[in-house]
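[1] can you look at this prediction? I've put the sequence above it.
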Amino acid sequence: MKDGELNISGLSRLTFGISGHRDLLPAKIPELREQIRLVFSRFRAAYPRIVFELLSPLAEGADRLAADVGLSLESKLLVPMPMPQQEYERDFTTPASLAEFHRLLSAAESHWVVEGSSGQTRSDRYAAVGDYIARHSHIFILLWDGQDNGKLGGTAWVKQRRDYWTTSPKYGPTIQIVTPRVAGNSQNLQVKTIGELP
């Protein structure tokens, strides 16, 4: 079996995970949505009989976009949260964001607070969730501009955790979708998918 090639024998479900930027460029969201749809569709064509599920903590941006696409393609949505729901919701500062969170959460098969996410800071808690998703996903989708800002629990940090965990043969590929974002200097990046698709 080649590196990144997934052995699905004995699996009843194929678990996708998502990590990515919260501040997606609004003009690029349709392209990002199409790239996420492409990833799911290619794996669906390769594995037509297995149930798909997506781990997404439903933070703003990449998490919710992937959840929306996954649900539209009949994937089960599982929501690991960094803290109890009422506390988590304080991070969603607009009524529209909170309503979107509730809409997606109501469509989830399950949600729970990740064990070990009781760290002292919110960054510790988000890091625990990122590590959980990196560790428990067969296929890892990363909406990332490729830049490391050194932030604990940020997208680059979660990618490093995924790289650590994928030394085990039970993991399939990490698929990066190059993602322009509002912050930093990545606004002119071209949206594209990097990684081996079936």
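    Yep, it's here.
[2] alpha carbons only for contacts and neighbour counts from here, please
    Noted.
[3] from Tyr132, how far off is Asp163?
    Separation of Asp163 from Tyr132 (Cα to Cα, to the nearest Å): 13 Å.
[4] repeat that for Thr193.
    23 Å.
[5] count the residues that sit near Gln176.
    Close neighbours of Gln176, defined as other Cα atoms under 10 Å, add up to 23.
[6] wait, it touches Leu142, no?
    Yes: in terms of Cα atoms under 8 Å, Gln176 counts as a neighbour of Leu142; the distance is 4.6 Å.
[7] tell me if I'm right that Gln158 and Gly130 touch.
    Not Gln; residue 158 is Val. Yes: with contact defined as Cα under 8 Å, Val158 and Gly130 form a contacting pair (5.5 Å).
[8] another structure for you, compare them:
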Amino acid sequence: MVRIGVTGRARLRPSAHKVIVRDLKRLLKGYSGVHGLTCLAEGADRLFAEAVLACKGSFEAVLPVPEISAEPEEDPKLRALLRFASDVTKITVPGPPEASYEAASQEVVRRSDVLVAVWDGDDEGRRGGTAETVAFAREQGKEIQVVWPGGRS
């Protein structure tokens, strides 16, 4: 079983959702048995979880829980996906909210054999974001697969 983590854009055009899920399913079907790892953030992370489930795979959630935020389970869409998670790890790091997002994303990378980046290749971004997570995965020697509508820009 291959452990595949995900990182990606939170804000995606709704018109791109079907294309991204299709491309994720195509990628996942290329592996024999899939176990996903996701922070279940809005956008790419949730689309990835849907694709994993559609491919009869399993996934675990690594949730960033900033000190100042409400419990993540208050989000109905997140709560629905969490019912399918084989395991849930909550990560809280003191400091700004981005510190928890960075720590959770790095934990996804550490637990993964492969990282899927739903990403346009833009190296700009914030702490714990896609570009930083891809850079961390490269430092760790992880295989990285990029999925983006129309290819990598």
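    Good, I have the coordinates. Being a predicted model, the structure only gives us computed values, none of them experimental.
[9] picking that back up, Asp163 and Tyr132 of the first structure: which is more packed in?
    Remark: of Asp163 of the first structure and Tyr132, Tyr132 carries more neighbours, 21 against 14, as counted by other Cα under 10 Å.
[10] how about the strands of the second structure, start to end?
    Along the second structure, counting by DSSP state E, strands occupy 2-8, 34-38, 58-64, 88-91, 114-118, 143-147.
[11] once you drop chain neighbours, what's closest to the aligned partner of Leu77 of the first structure in the second structure?
    Matched across to the second structure, Leu77 of the first structure falls on Phe59, judged by TM-score structural alignment. Leaving aside its sequence neighbours, Phe59 of the second structure sits nearest to Gly36 (Cα to Cα, 6 or more residues apart in numbering; 4.2 Å).
[12] follow-up on the earlier one: can you list residues touching both of Val158 and Gly130 of the first structure?
    In terms of Cα atoms under 8 Å, 6 or more residues apart in numbering, Val158 of the first structure and Gly130 are both contacted by the residues Ser19.
[13] just give me the match in the first structure for Thr38 of the second structure.
    Using TM-score structural alignment, Thr38 of the second structure lines up with Ser56 in the first structure.
[14] ok, its match - contacts?
    Contacts of Ser56 of the first structure (Cα under 8 Å, 6+ apart): Gly17, Ile18, Ser19, Asp63, Arg64, Ala66, Ala67, Leu77, Leu78, Val79, Pro80, Ile133.
[15] with Met81 of the first structure instead?
    Met81 of the first structure is in contact with Pro57, Tyr88, His111, Trp112, Val113, Val114, Val129, counting by Cα under 8 Å, 6+ apart.
[16] shared with the second structure, which of those?
    Counting by both residues aligned by TM-score structural alignment, their matches' Cα atoms under 8 Å, those that remain in contact in the second structure are Pro57, His111, Trp112, Val113, Val114, Val129.
[17] nearest residue to Trp144 of the first structure other than its sequence neighbours?
    Closest to Trp144 of the first structure by Cα to Cα, 6+ apart is Thr179, at 5.0 Å.
[18] Ser72 of the first structure: neighbouring residues, count only.
    Other residues near Ser72 of the first structure come to 11 when the count uses other Cα under 10 Å.
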